[in-house]
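*Asks:* Sequence and predicted structure are below.
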Amino acid sequence: MPIPPHDRRASGAVVAALGAAGLIVLAAAPAAFGDGTVSELVVGGIEPIHGLKPGDTFDLPVTVANKGGTAEKVWVSSWVTRGLDFVDVPSNCRVQHVESYDELPEHWTAACAFDQAVEPGVVYTPEKPLRVKVLDRAYRDRLRVEVGAGGAQRDDEGGDPSVAGTAPAVKLVEQPAGGEGSVGLVNVSITSVNTADYQVTGAALRGRVGDTVTMKVKFANAGPAWVLEDDEVEPGVQIIVTPPAGTSVVKRDHDCHAEGGKYLCPPHFGMNMAEDAQMVYTFKLKIDKRIAGAKGSIALTTQLRPFDHNKANDKADITLDVTDGGSTGSTGGSASGSNGSTGGSTDGSGGSAGGSSSTGDDGTTSNGGNLAETGSSTLPITGAAAAAVVTGAGTLLIARRRRARNLS
């Protein structure tokens, strides 16, 4: 008997809001039955796991109990983020890949249906637990386990078609009383020993006085781990772009915020940095005058990043070669140290993240005027401005509405 669909958009927002705490506990709504009794299913046995290594496997010691009326059929749904994967999935479970949405990261769900009664006051566990493998890209991941009455659910929009497991089906078996849990949904953190290399690439610009040149600079994660940002564990990285002296910004990248002569640019991907993610920030600079040795930079902010052991590539130069002679202000070219793309980028879930094209930005100054922004100031970046950028970064997340539909 399938359970009715629920508002996955709303429930996803709640889980996302609490997810950074590392351990989330939410009560599941009771399910009503025709005989007037009400089941109250709870899940237990799930704890955070730390210190894993790529290639490791671990079992999910899930317990299910019923504190209400008898449930004639139940489901247990587990999902893991992209550093983990399910192996040896029983045939009474269906696995589905779901893209990131509503601040929830990309994940894989294994929804297992148990066509058997769960009696009040009895603790059950699957006769063989689900097994999870730690992938090469694992670092900080999440595990979520939920229990409910009736049939399991699937994510309709953005989720790939679910696939049945191939291992023998399992059933729930009774366990000794105790440790039965107290809630219907649990989220915990799963961490692995791994590294990720955040790095930046500068640009080499060339033109005459009066020219407007295009500057492309890049931020990337060279892996091997993906990183699920968690501000409560460590603040998310920001990118600081400082144009060379003697230039003014005619048009800034639309994701970047001006602070004096510097620009703070958030990652386009919000919380998620896939192991192969990269993004290009595009500016248009006018060469106002020739200054010998003028040089700008792109650099990462200095928040603690224990996963990133290579600090040598956290900053790169933006050089400017001003050739002799004047100019009428025509658009000039640039030789960029980036990949030369026009702003395409790969998000933390493997899809498009909107890139760094400057379309849609009119190049206005930070106070809303239409004058070009100078690139020669070196004013410090204030905490308030950084906070504004973090707030603004939230608007980059693309909210995708979804609805739940029952598994057939």
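*Replies:* Okay, I see it.
*Asks:* contacts, neighbours, all on C-alpha from now
*Replies:* Noted.
*Asks:* Now do the strands in the stretch 251-400 of the chain.
*Replies:* 257-259, 262-265, 272-273, 278-287, 295-300, 315-322, 334-335, 373-374 (DSSP state E, counting those that start in this stretch).
*Asks:* which other helices and strands contact the last one?
*Replies:* With contacts defined as 3 or more CA pairs under 8 Å, 6 or more residues apart in numbering; DSSP states H and E, the packing partners of strand 373-374 are strand 247-251.
*Asks:* Which positions within the strand it packs on qualify as buried?
*Replies:* Buried residues in strand 247-251, counted by 16 or more other CA atoms under 10 Å: 247-251.
*Asks:* now the strands of the stretch 251-400 of the chain as a markdown table including distance to residue 39?
*Replies:* Output for these, formatted as a markdown table (distance: least, CA to CA, whole Å):
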| stretch | distance to residue 39 |
| --- | --- |
| strand 257-259 | 52 |
| strand 262-265 | 50 |
| strand 272-273 | 37 |
| strand 278-287 | 48 |
| strand 295-300 | 52 |
| strand 315-322 | 58 |
| strand 334-335 | 67 |
| strand 373-374 | 63 |
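*Asks:* what about the ones you listed, which gets the closest to residue 173?
*Replies:* strand 272-273 (38.4 Å; CA to CA).
*Asks:* which secondary structure elements does that closest one contact?
*Replies:* Counting by 3+ CA pairs under 8 Å, 6+ apart, strand 272-273 packs on strand 227-228.
*Asks:* which strands and helices sit next to the strand it packs on?
*Replies:* strand 140-149, strand 272-273.
*Asks:* Turn these into TSV, columns for distance to residue 4.
*Replies:* TSV is the format used below for the helices and strands packed on strand 227-228 (distance: least, CA to CA, whole Å):
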stretch	distance to residue 4
strand 140-149	10
strand 272-273	31
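*Asks:* Let me have those strands in TSV, adding mean neighbour count and distance to residue 405 as columns.
*Replies:* As requested, the helices and strands packed on strand 227-228 are exported to TSV (neighbours: other CA atoms under 10 Å; distance: least, CA to CA, whole Å):
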stretch	mean neighbour count	distance to residue 405
strand 140-149	24	14
strand 272-273	25	27
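*Asks:* Of all those, which one comes closest to residue 392?
*Replies:* strand 272-273 (15.9 Å).
*Asks:* Surely residue 4 touches residue 152?
*Replies:* No. Counting by CA atoms under 8 Å, residue 4 stays clear of residue 152, with 9.7 Å between them.
*Asks:* Of these two, which one has the most company?
*Replies:* With neighbours defined as other CA atoms under 10 Å, residue 4 and residue 152 compare such that residue 152 has more, 29 against 13.
*Asks:* so the more buried one touches residue 111, yeah?
*Replies:* Yes. Between residue 152 and residue 111 there is a contact at 6.1 Å, judged by CA under 8 Å.
*Asks:* what do these two both touch?
*Replies:* 75-77 (CA atoms under 8 Å, 6 or more residues apart in numbering).
*Asks:* Residue 16 belongs to a strand?
*Replies:* No. Counting by DSSP: H, G, I helix; E, B strand; the rest coil, residue 16 is not part of a strand but helix.
*Asks:* tally of neighbours for it?
*Replies:* 17.
*Asks:* next up, a second structure to put side by side with the first:
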Amino acid sequence: MSLIRRRGAAALLTAAALLTGAIAPAHADDPAIELDVPTTYYLNQPGVGPTGGTRLWLEPRLTGGAAARADVTLKIDASDLKGKAKLRSRRQCGQHAGGTTYTFTCDLGTLTSGKPKLLDAVYIEAKPGAKLGAHGKLRYTFSAPGVPDSTFETEVWVAGPTLHTRVEKPLKNLKAGSTIAFTPELRNAGAYPAKGLGLMLHTNHLQAAVQYRNCRYGTAGDQSTAYCSFDQTLEPGQAYEVSEPFSISVSKTVIHGDISYSASLPGVAHEWQDGPGADPAQLEQVGSGPELSLRPVERPASAFVEYGRPIPTTLSLDTDLQAMAQPIEGRTGQTVEVRLGMRNAGPGQPKRPTIKVTPPEGTTVVPPEPDLEEPLDWECGPETAGAKAYHCRLGGGMTPGDTAAVTLTFRIDQRVRDAVGRVEIVDNPKFPAHDPDRSNNTAPLEARATGGPLVEPTQTPDTSGDQAPAASGSTSGSSGSGPLIATGMALAALLAATVAAHRYRTRRSSAPTDTT
């Protein structure tokens, strides 16, 4: 007697199959040995992929409360795939070269409840010359003394459909703390039906709500992921949208975020790309609401693309960044460390704010030695090759009320009369800070050198608009060049206090550029 059970599950047929396929529990008597396999599995086209095929990860487990079962065997029958695919085996399944046999038996010995036994002895690939779109059944039958056989099957396709996602526009001027409804759309751009679809939605600095019962959800820091499985068929050339939108909470402070989504099918031809949230261990919550489905919609093919990019989101929220600088103090010929930075007075949280450091005449920034063992919180480098000005970009964001400072080393080459440089907050064109008050975005960087002859300046420092932040408890006074600067113990304490909370280092590089 054999129990036939077909399950489209997010399971270990391969690492990709962990994240694809819809779960369809059996309604017959439970088998003694369980195996989760996708209903449909797509191979790469012939000649594409690793030599010798892709490993099938199989993890049988006991059911029915049995503590252990001895003398378990697994029969693999791929006779329906002759001329389409070829299998090879090793270890418990015997040595069989690819394409030499389509049925073989694996000796699994004893299976123990709670102790997974991962079978990694079977490989599969498309057969050279196989017709694209050819398909057939792959069957697995477990046998053990005293219990009925348990049989599972997967329909294996040579190549398969191509799934595209909708071209999305940026989501701008979102209200802080609001909730938005987001509806992904897909299109089967291939020539074959798509079965056992998985849809993964990922957010940065937003939060996807736990909703639908055929979806799993997870959160890691300020990122969230939803993975939904659909036991539906997507017809070639047809576009689809999810039946209900995803409910996504917008951040209360973080100005810039993004939403991305992608579709995949079980099999090596449709593996998930590595990325945040792709680990199924993070997806620990299951929705309890209605089942999410896909419904056909009329859309032109031009509305979809094979590899969609993250969809930028922007809040309608301003921020107030304030530049800060300590003076460069020391004797001519010395190198001194100076802390420079910025404060975020809120209410928004910008992404990767940047300061431009223009050294005072008579001083030079000493390029730091790279230290790859330290965390890289700042990226600093000359504005252009050989330039005196430096750009320093903070690696992450700044929450309202935060102060971030970086230590740069300056060499005092000459004692120049009234030498003043500047620390200026410059906008990141990709992630603008939305800072309407530019009056405090620049702070003067004074050089207070002693020793050596006093040299007259060869250039007039541009200090127009220079003003340091009016931080609580700081003192302000007029310098010889006229602009207001934050001085004294209050600013020194404010800059030094960041050392306790953050670790910074700079690296020698060209001016930082944003590639994300």
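*Replies:* Arrived safely, thanks for sending. Since the model is a prediction, treat every value here as computed from it, not as a measurement.
*Asks:* what TM-score do we get after superposing?
*Replies:* After superposition, the two chains reach a TM-score (TM-score structural alignment, normalised by the length of the first structure) of 0.59; 313 aligned residues with a CA RMSD of 4.5 Å.
*Asks:* which stretch among the helices and strands packed on strand 227-228 of the first structure comes nearest residue 106 of the first structure?
*Replies:* Comparison of those against residue 106 of the first structure by CA to CA identifies strand 272-273 as nearest, at 8.9 Å.
*Asks:* coming back round to it: residue 206 of the first structure: which of the strands of the stretch 251-400 of the first structure is closest?
*Replies:* strand 315-322 (4.6 Å).
*Asks:* mean distance, that closest one to its aligned residues in the second structure?
*Replies:* When the second structure is overlaid, strand 315-322 of the first structure sits 3.3 Å from its aligned residues on average, using mean CA distance after the TM-score superposition for the first structure.
*Asks:* quick one, that strand and strand 247-251 angle?
*Replies:* 100 degrees (axes from the mean of the first three to the mean of the last three CA atoms, to 10 degrees).
*Asks:* Tell me which other helices or strands strand 315-322 of the first structure touches.
*Replies:* Packed next to strand 315-322 of the first structure, using 3+ CA pairs under 8 Å, 6+ apart, are strand 196-201, strand 203-207, strand 295-300.
*Asks:* who wins for proximity to residue 241 of the first structure among those strands?
*Replies:* strand 295-300 (4.5 Å).
*Asks:* mean distance, that closest one to its aligned residues in the second structure?
*Replies:* On superposition with the second structure, the mean distance recorded for strand 295-300 of the first structure (mean CA distance after the TM-score superposition for the first structure) is 2.7 Å.
*Asks:* which residues sit against that strand?
*Replies:* For strand 295-300 of the first structure, with CA under 8 Å, 6+ apart as the criterion, the contacting residues are 199-202, 217, 237-245, 314-320.
*Asks:* and with 10 Å instead?
*Replies:* The contact list for strand 295-300 of the first structure, computed with CA atoms under 10 Å, 6 or more residues apart in numbering, reads 198-205, 217-219, 237-247, 262-265, 311, 313-321, 375-376.
*Asks:* roughly how far apart are the closest residue to residue 410 of the second structure other than its chain neighbours and residue 262 of the second structure?
*Replies:* Leaving aside its sequence neighbours, residue 410 of the second structure sits nearest to residue 365 (CA to CA, 6 or more residues apart in numbering; 4.5 Å). Look at residue 365 of the second structure and residue 262 of the second structure: by CA to CA, to the nearest Å, they are 45 Å apart.
*Asks:* returning to what we had before: so for residue 188 of the first structure, which of the helices and strands packed on strand 227-228 of the first structure sits nearest?
*Replies:* Short answer: strand 140-149, nearest of these by CA to CA, at 5.4 Å.
*Asks:* Average offset of that closest one relative to the second structure?
*Replies:* Mean for strand 140-149 of the first structure is 2.1 Å (mean CA distance after the TM-score superposition for the first structure).
*Asks:* Give the burial count for residue 449 of the second structure, as a bare number.
*Replies:* 25.
*Asks:* Test my guess that it contacts residue 417.
*Replies:* Yes. Between residue 449 of the second structure and residue 417 there is a contact under CA atoms under 10 Å: 9.1 Å.
*Asks:* intersection of neighbour lists for those two?
*Replies:* Joint contacts of residue 449 of the second structure and residue 417 (CA under 10 Å, 6+ apart) are residue 362.
*Asks:* mind checking what residue 389 of the second structure lines up with in the first structure?
*Replies:* Matched to the first structure by TM-score structural alignment, residue 389 of the second structure sits across from residue 263.
*Asks:* residues in contact with residue 224 of the first structure?
*Replies:* Counted by CA under 10 Å, 6+ apart, residue 224 of the first structure has contacts 136-139, 194-197, 274-276.
*Asks:* Narrow the shared contacts of residue 152 and residue 111 of the first structure to those that are buried.
*Replies:* For those, buried by 16+ other CA under 10 Å: 75-77.
*Asks:* now, which of these sits nearest residue 51 of the first structure?
*Replies:* Of those, the one sitting nearest to residue 51 of the first structure (CA to CA) turns out to be residue 77, at 24.5 Å.
*Asks:* Can you show me the strands along the stretch 101-250 of the second structure?
*Replies:* Using DSSP E, counting those that start in this stretch, strands in the stretch 101-250 of the second structure cover 103-112, 119-126, 135-144, 147-158, 163-166, 171-174, 179-182, 185-188, 194-204, 206-208, 215-220, 223-234, 239-242, 246-250.
*Asks:* how about CSV for the ones you listed, with distance to residue 512 of the second structure added?
*Replies:* As requested, the strands of the stretch 101-250 of the second structure are exported to CSV (distance: least, CA to CA, whole Å):
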stretch, distance to residue 512 of the second structure
strand 103-112, 55
strand 119-126, 44
strand 135-144, 50
strand 147-158, 45
strand 163-166, 32
strand 171-174, 26
strand 179-182, 33
strand 185-188, 36
strand 194-204, 22
strand 206-208, 26
strand 215-220, 27
strand 223-234, 25
strand 239-242, 40
strand 246-250, 29
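*Asks:* Which of those strands sits closest to residue 382 of the second structure?
*Replies:* Taking the strands of the stretch 101-250 of the second structure one by one with CA to CA, strand 194-204 is closest: 30.2 Å.
*Asks:* so what sits against both of residue 4 and residue 152 of the first structure?
*Replies:* 404-406.
*Asks:* Generate TSV for the residues you listed, with distance to residue 190 of the first structure and neighbour count as supplementary columns.
*Replies:* As requested, those are exported to TSV (distance: CA to CA, whole Å; neighbours: other CA atoms under 10 Å):
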residue	distance to residue 190 of the first structure	neighbour count
404	26	17
405	28	18
406	28	17
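*Asks:* which of these lies closest to residue 176 of the first structure?
*Replies:* Proximity of those to residue 176 of the first structure (CA to CA) peaks at residue 406, which lies at 32.0 Å.
*Asks:* coming back round to it: now mean neighbour count too, for the helices and strands packed on strand 315-322 of the first structure, in a markdown table please.
*Replies:* Listed next are those as a markdown table, based on neighbours: other CA atoms under 10 Å:
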| stretch | mean neighbour count |
| --- | --- |
| strand 196-201 | 24 |
| strand 203-207 | 22 |
| strand 295-300 | 22 |
